[in-house]
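Visitor: Take a look and give me a structure for this.
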Amino acid sequence: SAKVRGASVYSLSEKASDKEAAQLAAKENSSDVIAGISIGTETDDIVRSILIDLAQRETKNKSVRFAKLLLPELGGVGALLRNSHRYAGFRVLTAPDVPSVLVELGLLSNAADEKLLMSAGGRDKLAAAIFRAIDQYFADRQS
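Guide: Reported below is the predicted structural model:
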């Protein structure tokens, strides 16, 4: 819809925050499999699952902490979606030892978002917002 606008941030969850997030994650994940990306290993599936789960617990918490720092920064530049912190099982978020988020900076179907994203000044402001959140994340880890 052209009326929907704003940024959102996804962090990892086995259960999607909404139906739309689940459908989008399923579509993206299936395209990775079609592209030939394999997560197979010689390790027993049960052992692999347990090890990944243990590693991902703290990583998920770190990702959520970062998302909570990032959203107010992005909100200072432009609109945020109503449900701006979303959870989904995107493969790009599943590295067990690397905190990660997937950032959507806006919707090109919305004129205001498109204007922000098409302008160099808007992109600079969005990049600066992301930088501030990253800087704050690491500053918090040092203290």
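
Visitor: make it CA atoms for all contacts and neighbour counts henceforth
Guide: Noted.

Visitor: and Leu81, how many neighbours?
Guide: Residues lying near Leu81 (other C-alpha atoms under 10 Å) number 19.

Visitor: Which residue ranges of this protein form strands?
Guide: Ranges of strands in the chain, per DSSP state E, are 7-12, 80-88, 102-104.

Visitor: wait, which of those strands is closest to Ser63?
Guide: In terms of C-alpha to C-alpha, the element of these nearest to Ser63 is strand 7-12, at 6.2 Å.

Visitor: who are the neighbours of the closest one, in terms of helices and strands?
Guide: Applying 3 or more C-alpha pairs under 8 Å, 6 or more residues apart in numbering; DSSP states H and E, we find strand 7-12 packed against helix 45-75, strand 80-88, strand 102-104.

Visitor: Next, the structure of the following sequence, for comparison with the previous one:
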Amino acid sequence: MSYIRQKYSVLIGEQTSERLKIEIGSADVEAAKDMASTTVRGRDLVTGLPKTIEVLAEDVAIAMKDVIAEIIVAIKETLEETSPEIAADVIDHGIVLTGGGALLKHFDTVIAEATKVPVFVAPNPLDAVVIGTGEALKSIDVLKNN
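Guide: Okay, the predicted model is just below:
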């Protein structure tokens, strides 16, 4: 929202911002240059009137760049603080992305390049945590004893 406001002098809402991220968002600025653009409607901050603008996928990637960088720093810090045994498992088997962020285009490749660890997107990333929790609850007695 802030990036669109600064670059185009157009105010868009959270829903429009989220739609941009889903439709043309990319974690990789270079890859985004080859992606399509889309149009959005917002309020022109100069005139106060509604305005339609074309937003490039590259714009969305640039807008998310700092947040992506923070996530990568957090992943690296976590890997550095992880016990050697678990870190070895992660290096051997990779990182699995779950949740809505896993759906961001090129996110897996950007993380893999930054960490030098294989990265995979879970088959149903939006449901993966719930499915895993359900599986864990099937063995609640085992979990209680640990």
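
Visitor: Post the TM-score for the overlay when you can.
Guide: For this chain pair, the superposition-based TM-score is 0.28 by TM-score structural alignment, normalised by the length of structure 1; 68 aligned residues with a C-alpha RMSD of 5.0 Å.

Visitor: still on that earlier bit, include distance to Ile134 of structure 1 when you put the helices and strands packed on strand 7-12 of structure 1 into TSV, please.
Guide: As requested, the helices and strands packed on strand 7-12 of structure 1 are exported to TSV (distance: least, C-alpha to C-alpha, whole Å):
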stretch	distance to Ile134 of structure 1
helix 45-75	7
strand 80-88	17
strand 102-104	13
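
Visitor: re the thing from before, ok, which of the strands of structure 1 comes nearest Asp53 of structure 1?
Guide: Here strand 7-12 is closest among those (C-alpha to C-alpha), at 12.0 Å.

Visitor: The closest one vs helix 45-75, what angle?
Guide: 160 degrees (axes from the mean of the first three to the mean of the last three C-alpha atoms, to 10 degrees).

Visitor: Let me see the ranges of the helices in structure 2.
Guide: 2-8, 14-24, 29-32, 57-81, 84-93, 107-115, 128-138, 140-145 (DSSP state H).

Visitor: Could you dump those into TSV with mean neighbour count and distance to Thr38 of structure 2 added?
Guide: Output for the helices of structure 2, formatted as TSV (neighbours: other C-alpha atoms under 10 Å; distance: least, C-alpha to C-alpha, whole Å):
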stretch	mean neighbour count	distance to Thr38 of structure 2
helix 2-8	14	13
helix 14-24	15	7
helix 29-32	17	13
helix 57-81	16	8
helix 84-93	13	37
helix 107-115	18	20
helix 128-138	12	30
helix 140-145	9	47
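
Visitor: I'd like to know which of those is closest to Gly42 of structure 2.
Guide: Per C-alpha to C-alpha, nearest to Gly42 of structure 2 of the helices of structure 2: helix 14-24, 8.6 Å.

Visitor: who touches the closest residue to Thr52 of structure 2 other than its chain neighbours in this structure?
Guide: Once flanking residues are discounted, Thr52 of structure 2 sits nearest to Arg41: 4.4 Å by C-alpha to C-alpha, 6 or more residues apart in numbering. For Arg41 of structure 2, the contacting residues are 12, 50-53, by C-alpha atoms under 8 Å, 6 or more residues apart in numbering.

Visitor: If I follow the layout properly, Ala61 of structure 2 ends up in contact with Ala32?
Guide: Yes: with contact defined as C-alpha atoms under 8 Å, Ala61 of structure 2 reaches Ala32; the gap is 6.6 Å.
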